[in-house]
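Visitor: Give me a model of this one.
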Amino acid sequence: MDVHGTVAEGFEPVREAFAANFALRGERGAAVAVYRDGHRVVDLWAGTRDVNGTVGIDGIDGTADSAPWERGTAQIVRSATKGVAAAVLLLLHQRGELDLDAPVGAYWPEYKAAGKERTRVRDLLAHRAGVPVLDRPLTPEQAVDPVLGAEAVAAQAPVWEPGTDHGYHAQTYGWLTGELVRRVTGQTIGEWIAREVAGPVGADLWVGLPAGEAGRVGRVGQVEPPRSATGLRIRPKRSVAEAYADPQSLTRRAFAVITPLPDENDPAYRAAVLPASNGIATADGLARFYAALIGEVDGGTRLFTPQTMELARTGHSAGPDRVLVAPTRFGLGHMLHSPASPLLGPGSFGHPGRGGALAFADPDAAVSFAYVTNGFHPNVTADPRAQALVHAVRTSLA
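Guide: The predicted structure is shown next:
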C-alpha cells in the first residue's frame, strides 16, 4: 500500500503505524493528521476513497469505486461530530450568549415537559440529561426532518433524574445540542459551524454537507477486522456484549433511536444536520479544528480562551456509564482520557466516532490529532487502528 503525504522529522513512527493499519488491521481507506504548536506535522492518506474500492483496478461499471483517497477526501465521522457540537455550546458560553447553569427550558420552553424543567445546560452537555432514548424511535426520514427530532426529545420523559447520573446520549445528543443552538442564535448548528468555526479556522468540516462538496466524500461501510490482525485488538467485556444484545437495555435503545439504521451514504442523510452522528470532515480539518481550540493555528486563529479550554477538559461525569456500561469520563461534551477511551494523556479531550474515527486535543503536549476512515469496525471506542496511531504519536513525542 502506497502511503501519501508528509511527516515532520521525528514523527516517522506515525507513518509506520499508518502503513501497518493497512497491512495488519484491515484498513481500506483512511487519513491521519497531527498538529503540534499549531503547525501541521503529520498529513498522511492511503487506500481508496470508497470502502469497497481496489487501488489500481477499474470498476467494472465505470464507477469511482477504485478512485484513490486524495488529500482532500472527506468522510463521515459519526460521533466524532459530538466534539464539534460541544465546542459550539462552549463558544456561545464564552461569548456570553449561553449560561451553563441556566435551565435548558430558559432557552427552549418546550423542553420543560415530562419532568425536565430542572435540567441545566451543563447536564445536557455532560450526558447527564437522562434522555438517551426515545420511547418512539424515529425513522430515518423523520430523523433528518429539522423539527421532528427536537420535538421528540422535548416530549420525552427522562429515564433518570437529570443531573444525578450519566449515560451516553448516542443519538439524542444531536437534537439536544442542535435545538439549543438554534434557540440561542437563530441558526442551525451546521450554519453556525460553517460561519464561526470552519470558515475562520480554514477547516474542511461540515454538519450538513453542502451539495458542492459531495464529490469529495467516499462511500463508508461496516467491515470486519482480519482474524490474523495482531496487537491492539480489543474485545468487549461480556457485560457490554450482553447489553448490546438486549433489546430492552438502555444501550440497545440509545443506539436504536433511529430505526432502521440510516444509510450513511444517502445524499439526503449527509445533507441533514445531525450533530451527534453525521459530521463530515477531512482528517486535516478535524485536527486543525482541535488545534484552534488549544492555541493559534499557523500563527492565526484561536477559538477557545484558556478558561474555556479548561472547561472542556475538566471532568463532569465519571464512572459506570448507564448506556455504554463501561466506565466513561466526560467533560462538558468531550470525552476525556480513560481506559475505555484512551487519548494521548490525562489532559486530552476530544471524541471518537463509533467504528473508527477519533479526534482530540492535548493542551499539555500542544498536540491535536485526527483519524478518519471509510471502513467501520465493530467497536464504539478504542478502535485498534486509531490507538496504534495515538501510540505512535506518543512515541514520537517521547
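
Visitor: C-alpha only now, for contacts and for neighbours.
Guide: OK.

Visitor: Give me the most central residue, the protein.
Guide: By CA atoms, centre = their mean, the mean C-alpha position of the chain lies nearest to residue 80, the distance being 0.6 Å.

Visitor: The structure of the following sequence is requested for comparison with the preceding one:
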Amino acid sequence: MSNDASGDLAPIPAGMAGHATAEFAPLVRAFARTFGHRKGAGGALTVHLHGEPLLDIWTGSTGSTPWTHDTGSIIFSATKGVTATVIHRLADRGLLDYAAPIAEYWPEFGANGKDKITVRQAMTHSAGLSALAPIATGMDDVLDHQLMEQRLAEAKPDRLLGVPAYHALTYGWLMAGLARAITGRGMAELFRTEVADPLGIDGIHLGSPPAQAATSYAPLAGTQLTALGNPVSAMVLGRSHLIPGALGAATRCLFLPGLEGLLAGEEPPILRTELGAGNGVCTAPALATMYGALANDGMAAGHQYLSRRTIKAIRRIQTYRLDSALFYAPMMWRLGYHSLPMPGARAGFGHIGLGGSFGWAEPRLGLSVGFVHNRLSAGQLSYDQSAAFWLLPMLMNCLRATRRVPVQETREVAA
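Guide: Model (predicted):
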C-alpha cells in the first residue's frame, strides 16, 4: 500500500475483511456498523488515491456465503457510468463526435423528428425519450434489449426534448443502439472489451457474470420493490401519463405495471438482459479502478486509457439546469455522469444507483471510490440511497489525516 501515510493499518472489526490505513479507522468502524449486520446482505468499499489502494474493505454476506473481495452486486443506475465510459472510449478513437446527431451513426434513429438529437443531448438526459410507456408494455418488452433499441429508434421525442429529464432506463438502450450501430457489438461485450479488459479487471459485467468470471454475484436481499405490485400501485402506475409535474416525469421514466418482477428471485430476470442503464454487476475494487482512470488524466497502471482531450470533455459540466424527472435536483450533468451539491462531491463526478451503490472520481485529488451492496428494501431505501452523502464527507475527513493531500486542497474540494 504505497499511499499508506503512517505505516500503520486500521483495526478491522470482527466480521469484516480487507485493509485500510490507520487514518481511515473511523470510516472502517462506521462502515462495519452500517453494513455488517444486515440479514443476508453485505457490502464493500474501495478507495484509491492515484491508482493505489488506501482502503479496501468488505463485510456481511451474500445470503449463503460471506462477502469477499470478488463479490459483486447489481449496481442499478451506477451502471450508467460504465456505459458512458464505453461511449467515451469510442469517441476517444474518433468513432463518434459528441456534437454530432445520433442519426449520423444510427440512421434509423432519425425517425419521427429525431434527426437533430445529438450524442451530447442523449448523454445529458436531454433527448426527450425518458418515458417507458411509449416504447414498452411490460417486463417482457424491457427484457428484450434489441427490441427496445429498435423502438427508441422509431419513437417520437416528447415535450422535454432539450431539457434534462432523467432517462432512467432508456439511457442504456440509447447508448447501446448508438454503440451497436458504430461497432456491431452489444453493450455487454463492450463492457468487457472497452472497460474490463483494458483495465485488467474482472469485476465489471453487464448482467450475470459468466461462469468463468472471478466475480461472484450477491443476490438481492430485502423486500425489493414488491410493494409496487399491489393493485393500488399498479392502477396509479398504469396512469402515469396523467400525473402532472415532477412526480409524473419521475413515474414515467422509472415505472411500468409489472416491472417489479424484474427483481424477483435469487436469479432475477434483470440479469438476463443487457440494460446499460441498470443491470451492471460490479465489485467495489473494479469500480474504483475504472473511476481511477477518470480521476488521473486518463492514466491507469501506467497506460493511457483515455486521452487528456477526452478527459477534459468528461470533466466539463454540460448543463446546470435542474432535472425535470428527478424532482428538479441539481444533477450538474456531465457526459453520462453527475455531480452532487454537497461537501466532498461538488468537484467530483460519477453515478449513484438505486439503493445507493456508486462509483466516484475526484480529479483534483486523483481519488476514486467504489461502493456496492446488495440490500434493496423499500423501508430502508431512503437511508441506503443517501450513502454517498455520509461516506464521501467522512472519506474526505480521513483523507486529510493521511497528509498525502494538502489539507487546504481537500477543504476546497469539500467546499
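
Visitor: and the residue nearest to the centre of the first structure, which of the three is it?
Guide: Three-state assignment for residue 80 of the first structure (DSSP: H, G, I helix; E, B strand; the rest coil): helix.

Visitor: Excluding covalently adjacent residues, which one is nearest to it?
Guide: residue 353 (4.4 Å; CA to CA, 6 or more residues apart in numbering).

Visitor: burial count for that neighbour?
Guide: Residues near residue 353 of the first structure, counting by other CA atoms under 10 Å, number 28.

Visitor: Same question for residue 24 of the first structure.
Guide: Neighbour tally, residue 24 of the first structure, other CA under 10 Å: 17.

Visitor: next one: residue 114 of the first structure
Guide: 12.

Visitor: Show me what it lines up with in the second structure.
Guide: In the second structure, the residue matched to residue 114 of the first structure (TM-score structural alignment) is residue 112.

Visitor: you'd agree that match is up against residue 158?
Guide: No: using CA atoms under 8 Å, residue 112 of the second structure is not in contact with residue 158, being 10.7 Å away.

Visitor: on that earlier part again, any idea how far residue 185 of the first structure is from the residue nearest to residue 80 of the first structure?
Guide: Distance of residue 353 of the first structure to residue 185 of the first structure, given as CA to CA, to the nearest Å: 27 Å.

Visitor: again with residue 145 of the first structure
Guide: Residue 145 of the first structure is 19 Å from residue 185 of the first structure, by CA to CA.

Visitor: Check residue 293 of the first structure too.
Guide: Counting by CA to CA - residue 293 of the first structure and residue 185 of the first structure are separated by 21 Å.

Visitor: Could you check which of those two is surrounded by more residues?
Guide: Remark: of residue 293 of the first structure and residue 185, residue 293 carries more neighbours, 26 against 14, as counted by other CA under 10 Å.

Visitor: Check the secondary structure at the more buried one for me.
Guide: Three-state call for residue 293 of the first structure (three-state DSSP): helix.

Visitor: Quick check: it touching residue 302?
Guide: Yes: if you go by CA under 8 Å, residue 293 of the first structure and residue 302 touch, sitting 6.2 Å apart.

Visitor: just to revisit the earlier point, contact partners for the nearest residue to the match of residue 114 of the first structure once chain neighbours are set aside?
Guide: For residue 112 of the second structure, ignoring the flanking residues on the chain, the nearest one in space by CA to CA, 6+ apart is residue 156 at 5.1 Å. Applying CA atoms under 8 Å, 6 or more residues apart in numbering to residue 156 of the second structure gives the contacts 111, 112, 113, 114, 129.

Visitor: Not counting residues beside it along the chain, what's closest to residue 311 of the first structure?
Guide: According to CA to CA, 6+ apart, the nearest residue to residue 311 of the first structure is residue 332 (6.9 Å).

Visitor: now the equivalent of residue 306 of the first structure over in the second structure: how far from residue 114 of the second structure?
Guide: Taking TM-score structural alignment as the criterion, the aligned counterpart of residue 306 of the first structure in the second structure is residue 308. Applying CA to CA, the value for residue 308 of the second structure to residue 114 of the second structure is 31 Å.

Visitor: for residue 324 of the second structure, same thing?
Guide: 20 Å.

Visitor: Confirm for me that residue 414 of the second structure is in contact with residue 345.
Guide: Yes: the criterion here is CA under 8 Å, and residue 414 of the second structure meets it with residue 345 at 6.6 Å.

Visitor: Can you check which residues contact both of those two?
Guide: By CA under 8 Å, 6+ apart, the residues touching both residue 414 of the second structure and residue 345 are residue 393.

Visitor: okay, those two: which has more neighbours?
Guide: residue 345 (23 against 19).

Visitor: how close does that one sit to residue 338 of the second structure?
Guide: Distance from residue 345 of the second structure to residue 338 of the second structure, by CA to CA: 10 Å.

Visitor: Same question for residue 103 of the second structure.
Guide: From residue 103 of the second structure over to residue 338 of the second structure (counting by CA to CA), the distance is 25 Å.

Visitor: same check, this time on residue 69 of the second structure
Guide: Taken as CA to CA, the span from residue 69 of the second structure to residue 338 of the second structure is 27 Å.
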